[in-house]
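Novice: Make a model of this:
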Amino acid sequence: MGKDACKRQIAFFMSVLLFLMAAPARAERLLDLVDIQGVRNNPLIGYGLIVGLNGSGDKSTEFTDQSLKNLLREFGVTQAGTDLKSKNVAAVSVHATLTPFVRPGQRIDISVSSLGDAKSLSGGTLLMTPLKGIDGEIYAVAQGDLVVGGAGASGASGSSVTINTLTVGRIPNGAIVERSVPSSFSSNREIVLNLRDPAFSTARRIVQAVNNKFGPDVARARDSASIVIAAPPDSSQRVTFMSVLENLDIEAAVPPARVIFNSRTGTVVIGQNVKVLPAAVSHGSLIVTINEDTKVRQPVAESLGLTVATAESEVTVEQQRGAVFMLPEAASLQDIISAINSVGASPTDLMSILQALKQAGALRAELIVI
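Specialist: As a prediction, the model looks like this:
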């Protein structure tokens, strides 16, 4: 990508960023800012067998054969041989998420992933599989026909084409809940709200909004990350109380000044409150060019010489003319972007410049590399 293209790309993305940051702050629902303590998802996991595969199951996996033998033994079938080698069966891990307040008899979605060397799970059926929680107790039982969001085809020569992943699938409503997880939401006298992005300003505004809506001393901030609210003891009144509470409009605090780097993709995100002290930055680069060529030398006519091919390399180093730009005192985001765009810096150059400013003590922001 040329210098002009890089400059246009940076200018475009930075202009979009500036537009978004220039928009006035809007209030957000309290529901989008906090998590309710005691109201959470719980992961479930299980081990099972997929049957009915058209020769695309596990071929050389010992635990699949062992699981199939154990299954047959449960139904009184004894296998005389030592190796079943059934290509229509695959061992899989089954996982699901138990949502809050789910009750026995309700159904939840499950995901299935191959554990062995199966080529495809398409068309298979999951046999009855218990799903356990972290405590080892069974909370759901899964079974059903698998839906695989992929496709594959292969020819006699061994060539094949695969779209998406054939060894992972889902079964909508594939598990029946057998046990619910106890929740402290209804039993506790108080409700605790945990902020997803802790900030003292946001906690204070939530306390003010709740007390203005329901009366003084209903809410109090424990710290920057949690707020304690006195809720009605009656479960019906508590549900009504929470429905009003979660829809309160709260203006979240402005996030701290940060610059985020993604070294793998070259993405740079600059926060709104980033400031720069007076500094001078020089930007320049070296261009190294390597040209490979092969020259062939023919022997002289009527001689016994051989044709010789010689590789020749040409290496040139060119230093581009450096550019120096000044950043004024307390430069804003607009000033930083305008100055860097003026020298046509690429995203990689932008990361280097900002890191150098931070080392020099001129950048008032936290640098985060992801």
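Novice: can we go C-alpha only for contacts and neighbour counts from here?
Specialist: Will do.
Novice: which of the residues in stretch 30-50 are buried?
Specialist: Neighbour-count burial for stretch 30-50 flags 30-31, 33-35, 38, 44-50 (criterion: 16 or more other C-alpha atoms under 10 Å).
Novice: whoops, I mixed them up, stretch 119-134
Specialist: Within stretch 119-134, the residues that count as buried by 16+ other C-alpha under 10 Å are 119-122, 124-126, 129-133.
Novice: Let's see this one next, to set against the first:
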Amino acid sequence: MKKVFQYMAIAALATPLVAAQRSRTSLEVNMDNLQSGNSGGAGLTSRARYQRNNQPTGPGVNRPVYSKFIRTPISGVVYVRGMETNAISGFGVVTGLAGTGDSGDLVKSFMANSLRNYGIPVDATTLSSKNMAVVRVEAEIGPGDKPGALIDVRVSTIGDAKSLVGGVLANCELFGPNYDYVYATASGPVTNNAQSASGEAGSSSKNHNTVAIMSFGGKVEREVPTSITSDHGYIHLDAKKGQGTFSNMLAVADAVNRMYPGAAEVMTDGRTVKVAVPADLPESQHVAYLNSFLTQEIESDNAPRVIVNERTGVIVIGGDVRLRPGAIAHGAIVVTVAETPQVSQPNPLSGGTTETAPRTDISITEEAGALTAIPEAVTLQEVVDVLNVLGASPRDLISILAAMSDGGLLVADIKRL
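Specialist: Next up, the predicted model:
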């Protein structure tokens, strides 16, 4: 058994950031399928014509050079409130397992109740097969999914089943959060691309055997009501994950207001833009009105972010991550614990017994770690080159990145999964 402990020494040399002015241009798209008329409120020109004109937006704002701006449609930065996906779930049973199912009383009671529903009375204590497993079934219904639409479902064991490979999910019902309505049903073969083999002295497996994704394994039975407009006549644009910067929200509101003056405003939470819908705009035109500004392009800035998964060693670095110059020393203390039991045999005809005495060997070694100077890195390739110079494994690199962030060298937020 080996344990590795990382100790980091970091010295940061901060350098001032340079700011530069950037001007922004935007493609203005005005509605051309509605008739011109007077506004119903909020200073809007309702039923304005849709016309496409390339017009400069005027002077921009000061932005630091280390931020990378990308021209993207508004729909890439925000989502429309009321058009979210909805989680549904239920419990079911997977049958046909080759002796890898549950062994407890839960699956016996579950199957006994299911058989009674089919008019087959059975005593739960008489069920002893390990070819069944109780599972949790989860899915998501998207906005506008109609009855009969097929959706993906996720199946996972909740008992001591060893594998779902080769099983079949019996028909089960999926409910909403309050378990009030059945929104979908799920059934069918369970496939998870997992393999396993075992013998008397060991076993081997590939991928996770107790979780499976069933593509199109569920069928929508009930539509979830959705609406893009609130009761007060507003459309709410909420920031997508990782896009909720103040500059992004202000850019969205600015783009909408250039098309429909006074229609949009940023809410006080800084993550939502509220857009007024003209009072005299027919409901059938709400989607066209919404689409007219969702397709507008803005200059979006993504917050610098590094995503790490300490369980798998996966590291994801965004293209706008920067490094300040500094120095890093990293080394490892390796603790090795080896168990070598010693067998003691008694002398012949002594009447003694064979005994096994535990024996533990412990060794501690410290790896040398030189102090490495790192230069400033302002592009993703430069960041990758600098980190590769350290020669650390992915798991060690996670600790290094966290220490660099604490030392002020890493210009990014670190999120651990």
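Novice: what TM-score do we get after superposing?
Specialist: For this chain pair, the superposition-based TM-score is 0.67 by TM-score structural alignment, normalised by the length of structure 1; 309 aligned residues with a C-alpha RMSD of 4.3 Å.
Novice: Mark which of the buried residues of stretch 119-134 of structure 1 are part of strands, please.
Specialist: Using DSSP state E, the subset of the buried residues of stretch 119-134 of structure 1 located in strands is 125-126, 129-132.
Novice: neighbours around Val153 of structure 2, how many?
Specialist: 23 (other C-alpha atoms under 10 Å).
Novice: Surely it forms part of a helix?
Specialist: No - with DSSP: H, G, I helix; E, B strand; the rest coil as the criterion, Val153 of structure 2 is located in strand rather than a helix.
Novice: Give the aligned equivalent of it in structure 1.
Specialist: By TM-score structural alignment, Val153 of structure 2 lines up with Ile110 in structure 1.
Novice: For the residue nearest to that match when sequence neighbours are not counted, give me its contacts.
Specialist: Leaving out its chain neighbours, the residue that sits closest to Ile110 of structure 1 by C-alpha to C-alpha, 6 or more residues apart in numbering is Ala96, at 4.7 Å. Contacts for Ala96 of structure 1 were tallied using C-alpha atoms under 8 Å, 6 or more residues apart in numbering; they are 43-45, 108-111.
Novice: Superposed on structure 2, what's the mean shift for the helix or strand where Ala96 of structure 1 lies?
Specialist: Assessed by DSSP states H and E, Ala96 of structure 1 sits inside strand 90-98. Compared with structure 2 after fitting, strand 90-98 of structure 1 has a mean deviation of 0.9 Å; criterion: mean C-alpha distance after the TM-score superposition for structure 1.
Novice: And the helices in structure 2?
Specialist: Assigned by DSSP state H, the helices in structure 2 fall at 105-117, 246-259, 286-294, 380-389, 394-407.
Novice: Most tightly packed of those helices?
Specialist: Comparing the helices of structure 2 by mean neighbour count (mean count of other C-alpha atoms under 10 Å), helix 246-259 ranks first with a mean of 21.
Novice: and it, what other elements does it pack with?
Specialist: strand 25-29, strand 264-266, strand 272-276, helix 286-294, strand 297-301 (3 or more C-alpha pairs under 8 Å, 6 or more residues apart in numbering; DSSP states H and E).
Novice: Kindly reformat the ones you listed as TSV containing distance to Ile364 of structure 2.
Specialist: Below are these laid out as TSV (distance: least, C-alpha to C-alpha, whole Å):
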stretch	distance to Ile364 of structure 2
strand 25-29	62
strand 264-266	58
strand 272-276	55
helix 286-294	61
strand 297-301	48
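Novice: looking at these, which is closest to Tyr118 of structure 2?
Specialist: Ranking these by distance to Tyr118 of structure 2, with C-alpha to C-alpha as the measure, places helix 286-294 first at 46.9 Å.
Novice: I'd like the distance from the closest one to the chain centre, please.
Specialist: Distance of helix 286-294 of structure 2 from its chain centroid, counting by C-alpha atoms, centre = their mean, to the nearest Å, is 28 Å.
Novice: What span of structure 1 is that helix aligned with?
Specialist: Using TM-score structural alignment, helix 286-294 of structure 2 pairs with 238-246 in structure 1.
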